[in-house]
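A.B. asks: Test case, fold it:
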Amino acid sequence: MKGQRAVRGRGGFLNTLSGRFLLLTVGFVMLAEVLIFVPSIARFRVDYLSLRLEKAQIASLALLANDGMITPELETELLANAGVFNVVLRRDEVRQLVLSSPIPTPVAATYDLRSAGSWQMIRDALAGLADPEDRVVRVIGNPVQQAGLLIEITLRSAPLRQAMLDYGQRILGLSALISAVTAGLLFLAVRRLMVLPIRRVVRHMQSYAEAPEDGRRVIAPTAKVAELRAAEDALQTLQTQLTGALRQKERLAQLGSAVAKISHDLRNILTTAQLFADRIETSADPAVARAAPKLVGSISRAVSLCESTLAFGRAEEHPPKLARLALRPLVEDVAAGEGLDGASNPACLIDVAAGLTIRADAEQLYRVLSNLVRNARQAIEATGTPGTIEIAAGEDDTAWWIRVGDTGPGLPAKAREHLFAAFQGGTRKGGSGLGLAIAAELVRGHGGRLDLVRSDAEGTEFMIRLPRAEGLAEET
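C.D. replies: As a prediction, the model looks like this:
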């Protein structure tokens, strides 16, 4: 309602759809009436002159009935009754002046109604309306009842023009009334069929904007006009999807807050465990001394993961600290962290040259590879059959590439639709889908790309590409 009042306040009624439609309707109806008025006034002029010809012919018959013997007073009365100055009747081959009276001025124009076309009659009518002078004109026509070859009269143009003006005023007044009634009916019809439904849609949009999370404010389509019904259906779908997305966003925000709290507490616990692990490194037992570094490394990564989770919840993942590193030892650490080697089940095969060095953040790249390898191991273990995980790497002119593939059952179709979306792309039952989302984000932070190369019954393969140049990866 506030929006409608604001619109009316800025431009008034004429700035609304209803007002403009009303003006257009009146304008078009008046235009149609004008187009009808022009030939109507021309027809009225022809009827007026034809009536004068008939009256003149009747007056001439009175003279012929008395063998041409009538008094001057009667002749004057007959001419005045016909509204003409003289009457010429041609019955045979002879042109005969039947009735006559003095003509005040010379004849200014002659109009032959026998051969006049539509455009000529319209032109003569408009010219007569535009000329205010009282002139004497000659009119020629056919006698009625085949009473001769032609009849010719002279008369004044002023009475004809006045009669045309009176007729035109009546026609224009009637046209205005018809326009008003037609415009009113069309206005009411369009208001009911279009304007009110559009206002209803606008009110629903304004109401929904005030509280989009309230499902009761989603529009229920009721329009009977097909186009408006389609608009309402589209709006309903949009509002329903948006309401669902907002609810999901709220749940994710709450979940993120809970994860942040858990990660914070877990980080404190792991920090304490890290202190004890540091003491174990000084143990005299050789087996303990050998295991201590791996234990310390695992706890350090767990602490880093908690800190990264907190950063992800705050959308503050730190930029990668790029440095040159040997890739094969990092890959071997990832495999060892997952308890995999060439003789394990599943087996882990590493095809990375010992001298291959890349530029990356070692900790972030470890997280990416660890996530991909863990997903592959869990997928193979879920089948209960032996399998293989292969990690290969290499380089070309523009980028370093790392391929992680497995012989597992492949990803479900639903998982592939939102594979890198947080909490939507889980690849296994009970998974959150956060791992691949974080992995893709970390790779993008390096200027690279994480892509799903294939996933079918023969296995799944991911490809990481990290640009060699100092900048963004080339777009393909």
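
A.B. asks: make it CA atoms for all contacts and neighbour counts henceforth
C.D. replies: Fine.

A.B. asks: To what extent is Gly225 buried, counted in neighbours?
C.D. replies: Quick fix: residue 225 is Val, not Gly. If you count neighbours by other C-alpha atoms under 10 Å, Val225 ends up with 11.

A.B. asks: For the comparison step, fold the sequence that follows:
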Amino acid sequence: MLKSLSGRFLMLTIVFVMLAEVMIFVPSIARFREDFLLNRLERAQIASLAVLASSSGIEMDLEDELLKNAGVFNVVLRRDQSRQLALSSSMPASVTKSFDLRDAGPMMLIRDAVARVSNPENELIRVIGQPVNDAGLLIEVTMFSEPLRVAMIDYGLRIFWLSLVISVITAVFLFLAVQRLMVAPIQKVISAMRDYAEAPEDARRIISPESAINEIHEAETALQTMEQQLSTALRQKERLAQLGGAVAKISHDLRNILTTAQLFADRMERSQDPAVAKSAPKIVGAISRAVSLCENTLAFGKAEEPAPRLSHISLAPLVNDVVDSERLAAGEAEISFSEDVPAGMALRADPEQLYRVISNLTRNARQAIEATGKPGEICIQGAEEDLEWLICIRDTGPGLPPKAHEHLFKPFQGSFRKGGTGLGLTISSELIRGHGGRLELAETGAQGTAFTIRIPKGEHVIEAQAK
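C.D. replies: Presented below is the predicted three-dimensional model:
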């Protein structure tokens, strides 16, 4: 318990409250001693009134009883400059110390109180004070010190236990306050850090500053910035590693493409054959493929994809924009597009990134159908389940070749289109993982291909697409 922040607060509170009580205790015990002695003086003064009221004096038994009730051995009054022994009895011992309460200051009272508590000897002491109601110049009594010391110790013990109870109650309330106002927010930050560490690529795990405590809010903000930078760095590292592994293949493919272009260029320079005119488009196509390969490779290596900015968006307008764009790109090709998205369907995603993913999948489907030269259909469907949102892009194309299945979402390996690099599906899968979801190949075959985008609703992450 002492290793925890709240446990240490609990112990420190008890210690500091007890220290405060000690600082209060010393003046209190001095005040108690003074009140005790003044009470004895007052009782002695009342006892002496019986003597003063009797003109013929009082009996010895009555005098002893008055002194016993007052708790003193004799009473001396000074009135009109005359000193009078009002009550007296035999002295058991000689007086060892005298205390004058008329001129005693705070420090003197504290000193005498500490000395009395620490001295266990039962001494005979003289106490001098001012009579109440100005009934004389002074009153003086003699008494034993042991009753005073016993009463002071009893009072001190009661103060100690009361202080201990107050300390414990105060510490418990402070413990609960610290637990709620400090420990709980800190534990929340720690939990967010552990959650992020499990899947740094998931932007939903990046902490969102919410604490009302300025210092913790600043810590959350700094952690959010660090996590965003780390996620970007991890994506860049992963991409660069993949890019390094693909350099050999890129060099080989690029060399073959440019070699073809060079052969046609040499033929154009040395021959007057009319067939040269037919070779020009092939040269342009070869060079275009080389440029496209280089551009895609460089774009993938930059790793500049920002973390998704999640917001609630309506899916139907976004899908409609994608379909309108692909209709224009299809031109005269016999491709029909359909949308099956509930009008009120809304989901939590980055609108720009989700548009890119749906657009990329739809474009791949269109190009696959165009390559066959036959009519086809592309359908984009939206659905909502208890735990996730589903977006399905389905086409009636020729399906994916078996070779593409094994490395479908890996860069430079998962392409199923001639001249493609395989980066489109890789980037799309990465963008969906950033939403905490996954991109799946639902089905493929002679009847067509379907990809499904799954985006979770809850706060916990859906396990990312396996690499």
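
A.B. asks: what about Ala287 of the first structure, distance to Gln162 of the first structure?
C.D. replies: Separation of Ala287 of the first structure from Gln162 of the first structure (C-alpha to C-alpha, to the nearest Å): 127 Å.

A.B. asks: So for those two, which sits in the more crowded spot?
C.D. replies: A direct count of neighbours by other C-alpha under 10 Å for Ala287 of the first structure and Gln162 places Gln162 higher, at 14 against 9.

A.B. asks: Could you point out the helix or strand that follows the strand or helix carrying that one?
C.D. replies: Assigned by DSSP states H and E, Gln162 of the first structure belongs to helix 158-190. Using DSSP H and E, the helix or strand that follows helix 158-190 of the first structure in sequence is helix 196-210.

A.B. asks: related to what we said a few turns ago, for the helix holding Gln162 of the first structure, give me the average deviation versus the second structure.
C.D. replies: Compared with the second structure after fitting, helix 158-190 of the first structure deviates on average by 0.5 Å (mean C-alpha distance after the TM-score superposition for the first structure).

A.B. asks: residue range for that helix in the second structure?
C.D. replies: Per TM-score structural alignment, the counterpart of helix 158-190 of the first structure in the second structure is residues 146-178.

A.B. asks: swap in stretch 205-215 of the first structure?
C.D. replies: Alignment of stretch 205-215 of the first structure against the second structure: residues 193-203, by TM-score structural alignment.

A.B. asks: ditto for stretch 378-398 of the first structure
C.D. replies: Under TM-score structural alignment, there's no match for stretch 378-398 of the first structure.

A.B. asks: same deal with stretch 103-123 of the first structure?
C.D. replies: Using TM-score structural alignment, stretch 103-123 of the first structure lines up with residues 91-111 of the second structure.

A.B. asks: what does that stretch contact?
C.D. replies: For stretch 91-111 of the second structure, contacts defined as C-alpha atoms under 8 Å, 6 or more residues apart in numbering pick out 26-27, 29-31, 34, 73, 123-130, 142.

A.B. asks: gap between it and the chain center?
C.D. replies: 61 Å (C-alpha atoms, centre = their mean, to the nearest Å).

A.B. asks: what do you get for stretch 167-185 of the first structure?
C.D. replies: 39 Å.
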